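> All I have is the shape, not the residue letters:
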């Protein structure tokens, strides 16, 4: 494996540990909300729309009924995982803002172009993101922006996502945003991995891939 790829994977593997630092005490104070982050609701309808985007893309990519049912079975936690990622996105974005980190559209496009070259085509990249990370094609640029924010935040702090300083920034952002998760979807807990059954593979691995686009 290329040295830079190995380094990138090590750099971002620890992002999976983000969840323990994101705290909330979900309640029913916000009917119709899947979560409330920074006083802004992530509605159940918004969550369902995100899930539908992924399902439509999966269906288009896997027309065979038997294979599609296998896909459904392997992504049975998609709704909760999607909400987990939607909340984490906002926390990461707030932490980046607090640190004065910005990402330009040009940077996103540069990262995307590099990844498309690695994947072989734009379509291949979209398919890979969908299959590996549950990211619908229309959300790809948003996801890449977050990868860049994570990279830049770690660099601004003079650390990397495996170190406490990075997670301290996310923890502070989480506190500022007063994350409140609907109990229907679980709860964020300091001592556990946020939603215990939630995973964030796109953060754990994708930021690593994106780091390859940065100069050595």
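Structure received. All figures in this text were calculated on a predicted structure; none of them were measured in a lab.

> From now on I want contacts and neighbour counts done on CA atoms only, so please keep to that.
OK.

> residue boundaries of the helices in this protein?
Remark: helices of the chain, listed N- to C-terminal, are 3-13, 44-61, 65-74, 78-98, 105-119, 122-133, 140-156, 164-177, 201, 207-211; assignment by DSSP state H.

> what angle do the longest one and helix 44-61 make?
The one in question is helix 78-98. 110 degrees (axes from the mean of the first three to the mean of the last three C-alpha atoms, to 10 degrees).

> Show me what counts as buried in helix 78-98.
Going by neighbour count (16 or more other C-alpha atoms under 10 Å), the buried part of helix 78-98 is 78-96.

> circling back to that earlier point, which of the helices of the chain is buried the deepest?
Of those, the one with the most neighbours on average (mean count of other C-alpha atoms under 10 Å) is helix 207-211, at a mean of 23.

> That helix - contacts with which helices or strands?
If contacts are counted by 3 or more C-alpha pairs under 8 Å, 6 or more residues apart in numbering; DSSP states H and E, helix 207-211 sits against helix 3-13, helix 105-119, helix 140-156.

> can you rerun that using 6 Å?
Where contact means 3 or more C-alpha pairs under 6 Å, 6 or more residues apart in numbering; DSSP states H and E, helix 207-211 is packed against helix 3-13.

> What is the helix it packs on packed up against?
helix 207-211.

> One more to weigh against that first structure:
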């Protein structure tokens, strides 16, 4: 499992490396929206639902309250990371559409089967994805689809993601897709950097991130 760098985790690392330079770009014109991507809303309720899925899975996977608290501490930025993933998925979908590539159910089944063998079974794979990437078991196939989609976009561009040039080519396509979608984040969750095609923290100290009831505030 450790030899294989999941595309989404590589993308996340690139976003984290970007310093929080931007001011909030949210227009405030979309009440109840965590983000608007291509004119379609990702609602706060949808975002909170995704976060609750992960928290429920973390609680089910831990033996006691202390372990659960440790799991929460390790994923303190879960709400912002989850929104980043939800937006990035839509950007990737646009990039895939622009590249003329698609993902089949068979593609997902083949990748999942291979990964389950490496992880020692379905439960092992679900555990790894939950612990390392904050992906709830119910979202695993959806996440693997995104992984394959990213690989196909990179292949269509002739981009080797193991090289700096390949990554630059891939990110250029993602940036173009971001521009096409006119992404608008609610300021409480940060801002969207079109050039890096990722979320960055906005300079809005008077705004707090809103998390589901009973969920500790993100750091």
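All right, it came through fine. The structure displayed is predicted, hence computed values, not measured ones.

> got TSV for the helices of the first structure, with distance to residue 194 of the first structure too?
As requested, the helices of the first structure are arranged in TSV below (distance: least, C-alpha to C-alpha, whole Å):
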stretch	distance to residue 194 of the first structure
helix 3-13	17
helix 44-61	18
helix 65-74	21
helix 78-98	8
helix 105-119	28
helix 122-133	18
helix 140-156	18
helix 164-177	11
helix 201	14
helix 207-211	20
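
> out of these, which comes closest to residue 190 of the first structure?
Judged by C-alpha to C-alpha, the one of those that comes nearest to residue 190 of the first structure is helix 164-177, at 9.3 Å.

> for the closest one, the distance to its chain's centre please.
Centroid separation for helix 164-177 of the first structure versus its chain: 16 Å, with C-alpha atoms, centre = their mean, to the nearest Å.

> I'd like to check the angle between that helix and helix 140-156, please.
Regarding helix 164-177 of the first structure and helix 140-156, their directions subtend 120 degrees when assessed with the same axes, to 10 degrees.

> Tell me which residue is most central in the second structure.
If you average the C-alpha coordinates of the second structure and look for the closest C-alpha using C-alpha atoms, centre = their mean, you land on residue 85, 1.8 Å from that point.

> Which residue in the first structure aligns with that residue?
Counting by TM-score structural alignment, residue 85 of the second structure corresponds to residue 85 in the first structure.

> same check, this time on residue 177 of the second structure
Applying TM-score structural alignment, one finds that residue 177 of the second structure aligns to residue 173 in the first structure.

> and the residue lying closest to that match once chain neighbours are set aside, what is it in contact with?
Distance criterion C-alpha to C-alpha, 6 or more residues apart in numbering; nearest residue to residue 173 of the first structure, sequence neighbours excluded, is residue 95 at 5.2 Å. Contact analysis of residue 95 of the first structure by C-alpha atoms under 6 Å, 6 or more residues apart in numbering lists 169-170, 173.

> can you do 8 Å?
Residue 95 of the first structure makes contact with 153, 169-170, 172-173 under the criterion C-alpha atoms under 8 Å, 6 or more residues apart in numbering.

> among those residues, which two are most distant?
For the contacts of residue 95 of the first structure, the maximum inter-member distance is 13.4 Å, found between 153 and 172 (C-alpha to C-alpha).

> I figured residue 94 of the first structure hits residue 173, correct?
Yes: with contacts counted by C-alpha atoms under 8 Å, residue 94 of the first structure reaches residue 173, the gap being 5.8 Å.

> Can you pull the residues that touch both of the two?
With the criterion set as C-alpha under 8 Å, 6+ apart, the contacts of residue 94 of the first structure and residue 173 do not overlap.

> tally of neighbours for the closest residue to residue 158 of the second structure other than its chain neighbours?
Here the nearest residue to residue 158 of the second structure in space, its sequence neighbours aside, is residue 166; by C-alpha to C-alpha, 6+ apart that works out to 7.6 Å. Residues within reach of residue 166 of the second structure, counting by other C-alpha atoms under 10 Å, total 17.

> Pull the contacting residues for residue 166 of the second structure.
With contact set as C-alpha under 8 Å, 6+ apart, residue 166 of the second structure has these partners: 154, 158-160.
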